[in-house]
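Colleague: build the 3D model from these lines:
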Amino acid sequence: MTPSNAPATATEDRLYVLTGTCPSVLGSVELVTGFLFQRRCYVTELQTFDDTEGKQFYIRAEFRPMDDIDIEVVRNEFAEAASRYDMTWQIRDSRRPTRCLIMVSKYDHCLQDLLHRYQTGHLNIDIAAIVSNHPDLQGLAAWHGIPYYHLPISAETKARQEAQVWHLIEQTGAELVVLARYMQVLSEDMCSKLHGKAINIHHSLLPGFKGARPYHQAWEKGVKLVGATAHYVSEDLDEGPIISQGVEAVDHSFTPEKLANKGRDIERLTLAKAVKLHSEHRVFLTGNRTVVFAGHN
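Modeller: Below is the predicted model:
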């Protein structure tokens, strides 16, 4: 005999993600799980975090409707329930890919990796366009059938070039901008417009080596760790809220070129992880910090 509380089979292969944050109060978990249970929505994944320092609660729930429901009705009903807890929330269709615009200069390792993961379905994204201040990677974009925009930039044309980029973002409906080794600093105005919607990647070396040839500087100091950091873009260069980081050990046998190669490997993996976490709605941005719920590789 089948237990009466056994999970039913969904009428359609639908999967939604509910994310929410509210002050730390009793009943916030039941608010979400009870609401979904009452509407015969089966929770397939549930993650929570209570920030005892900030007195803030975070929750992410994936769920499948067991019946044929109107998701807009569900959203309206949850809005009423969530208001009693002062919860900021969203319910998204997880099948809908995140529309992306990728920016790149001449280094192609991160772009190549993102394109491969996109084509194989590892990333639930839709790459609307590739923008570069150099023409070098146009052939790669053409091979993948993705529009490529060569928008040169100089100190004199920076404002005009960024206006062109912003027009493309609006025109393509891009929800996320990925700086896949785009070797230009975005203006404060552009950073403000892209708050929480742009991810950058850069090397992470200790001590910090800035300027030209960082891996040569690192080799001269005999570094033993090479890493990379993916973060949201902010007005403070390379200091935005961190989404993911990667690190690997190296030793005296690594030449500057080998260090750079290892760094590029870590950069592409770390950036892909950050894009995946963002596109799966696992990242909560709170001030200059992030709450990141682990996903599946």
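Colleague: going by C-alpha atoms from here, please, whenever you check contacts or count neighbours.
Modeller: Will do.
Colleague: how about the helices in the protein?
Modeller: For the chain, helices defined by DSSP state H occupy the ranges 28-38, 71-83, 109-119, 138-143, 158-172, 188-193, 214-221, 256-279.
Colleague: buried deepest among the ones you listed, which one?
Modeller: Stretch with highest mean neighbour count among those: helix 256-279 (a mean of 21; mean count of other Cα atoms under 10 Å).
Colleague: show me what that helix is packed up against.
Modeller: Helix 256-279 sits against helix 109-119, strand 198-204, helix 214-221, strand 225-232, strand 242-249, with contacts defined as 3 or more Cα pairs under 8 Å, 6 or more residues apart in numbering; DSSP states H and E.
Colleague: name the residues that touch the third one?
Modeller: Contacts with helix 214-221, where a contact means Cα atoms under 8 Å, 6 or more residues apart in numbering, come from Leu205, Phe209, Phe254, Thr255, Pro256, Glu257, Leu259, Ala260.
Colleague: which one of the residues you listed is nearest to Val247?
Modeller: For the contacts of helix 214-221, the minimum distance to Val247 (Cα to Cα) is 9.2 Å, reached by Leu205.
Colleague: the structure of the following sequence is requested for comparison with the preceding one:
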Amino acid sequence: MTVTQETPTRTVTRESAPLHASLIVKGRDRTGIVASVGALLSSHGANIVSLDQYSDNPQGGAFFQRTVFSLDNPQAVLPAIEHDLRDRLTTDFELEFMVRDMSLPKRVAIFASKSDHCLLDLLWRHRRGQLPVTVAMVISNHPDTAEEVRSFGIPFFHVPSMGADKSAAEAEHLRLLRGNVDFVVLARYMQILSGDFIKQVGVPIINIHHSFLPAFVGAGPYAKAKERGVKLVGATAHYVTEDLDEGPIIEQDVVRVTHAHNAADLQRRGADVERAVLSRAVEWHSQDRVIRHGNHTIVFA
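Modeller: Predicted coordinates for the structure are as follows:
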């Protein structure tokens, strides 16, 4: 196995709210949660910038809340806030929570194969400051996009993955990823990840695929779609689980097509939707707007 020898680096990108922090809360709904969170944050001098909440049943149903708040010195104050949140939310309300300094962009690794439309779109948006992430590396089972990726100043790793046994490639992936990334994006990475890899990587994985599944599986889905006379093509971004293409959905979109479009037209229009859907999913995940709940998501977009 040949692997490009580069060291993953963490760079700081421009983000929209350098002194903001996010708080995600979920658990059983009950009276007083929002008021308690607001009072606690206020006691530490935090100013709530935005607050979104959802309950599927106010009488003890599932409760979800995303709060963004500003602080003069997040790194100094957040540990005390987290300590008090643990006492208040975990002990008093039996809720789960996560608090994060949004001035530190999440680190992402992008996996790709030969198809480059989603990969290059993400890198372009990142360079333009539209995605509040640090792209730690790009990993591909083909060397085709190496020069284009490096032109963005991003480390590129070619890790071949051939044959039925993917264990060597996945071991190298884990070596590259451990401690270096907060999530992974499969930008049309045309390899199936093993359940063991998904467990060991220890971070969320986001995938993009055309919305023909499971109607048009296997090779040539757009040609099959054309044969059936479809009127819509689309894409789905979802979290990866051990159940292939059945993980919690983050975002979906479609575009209309007609009988006049050939298979190549469908593929081109589908690629446009894939780019848009994946970029939104990555942006929302990086901003802590997506809360997983069982096999579905609550998205405060």
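Colleague: TM-score them against each other, please.
Modeller: The TM-score (TM-score structural alignment, normalised by the length of structure 1) is 0.90; 282 aligned residues with a Cα RMSD of 1.9 Å.
Colleague: coming back round to it: mind putting the helices and strands packed on helix 256-279 of structure 1 in JSON lines, distance to Phe49 of structure 1 included?
Modeller: Formatted as JSON lines, these follow (distance: least, Cα to Cα, whole Å):
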{"stretch": "helix 109-119", "distance to Phe49 of structure 1": "29"}
{"stretch": "strand 198-204", "distance to Phe49 of structure 1": "23"}
{"stretch": "helix 214-221", "distance to Phe49 of structure 1": "37"}
{"stretch": "strand 225-232", "distance to Phe49 of structure 1": "20"}
{"stretch": "strand 242-249", "distance to Phe49 of structure 1": "16"}
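Colleague: and these: which comes nearest Asp67 of structure 1?
Modeller: Proximity to Asp67 of structure 1, assessed across these by Cα to Cα, is greatest for helix 109-119 (31.6 Å).
Colleague: what about the closest one, how far off from structure 2?
Modeller: Helix 109-119 of structure 1 differs from its equivalent in structure 2 by a mean of 0.5 Å after superposition (mean Cα distance after the TM-score superposition for structure 1).
Colleague: what span of structure 2 is that helix aligned with?
Modeller: Mapped onto structure 2 using TM-score structural alignment, helix 109-119 of structure 1 covers residues 117-127.
Colleague: count of neighbours near the alignment partner in structure 2 of Ala180 of structure 1?
Modeller: Taking TM-score structural alignment, Ala180 of structure 1 has Ala187 as its aligned residue in structure 2. Neighbourhood size, Ala187 of structure 2 [other Cα atoms under 10 Å]: 28.
Colleague: can you pull the contacts of Ala187 of structure 2?
Modeller: By Cα under 8 Å, 6+ apart, the contact list for Ala187 of structure 2 reads Ile110, Phe111, Ala112, Ser113, Asp116, Cys118, Leu119, Asn207, Ile208, Leu278.
Colleague: what's the PyMOL syntax to select whichever of these are buried?
Modeller: Those of the contacts of Ala187 of structure 2 that count as buried under 16 or more other Cα atoms under 10 Å are selected in PyMOL with:
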select buried, resi 110+111+112+113+116+118+119+207+208+278
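Colleague: what residue of structure 2 takes the place of Ile266 of structure 1?
Modeller: Under the alignment (TM-score structural alignment), Ile266 of structure 1 pairs with Val273 in structure 2.
Colleague: its match against Ala235, yeah?
Modeller: Yes. If you go by Cα atoms under 8 Å, Val273 of structure 2 and Ala235 touch, sitting 6.1 Å apart.
Colleague: what do these two both touch?
Modeller: Residues touching both Val273 of structure 2 and Ala235 comprise Asp253, Val254, with contact defined as Cα under 8 Å, 6+ apart.
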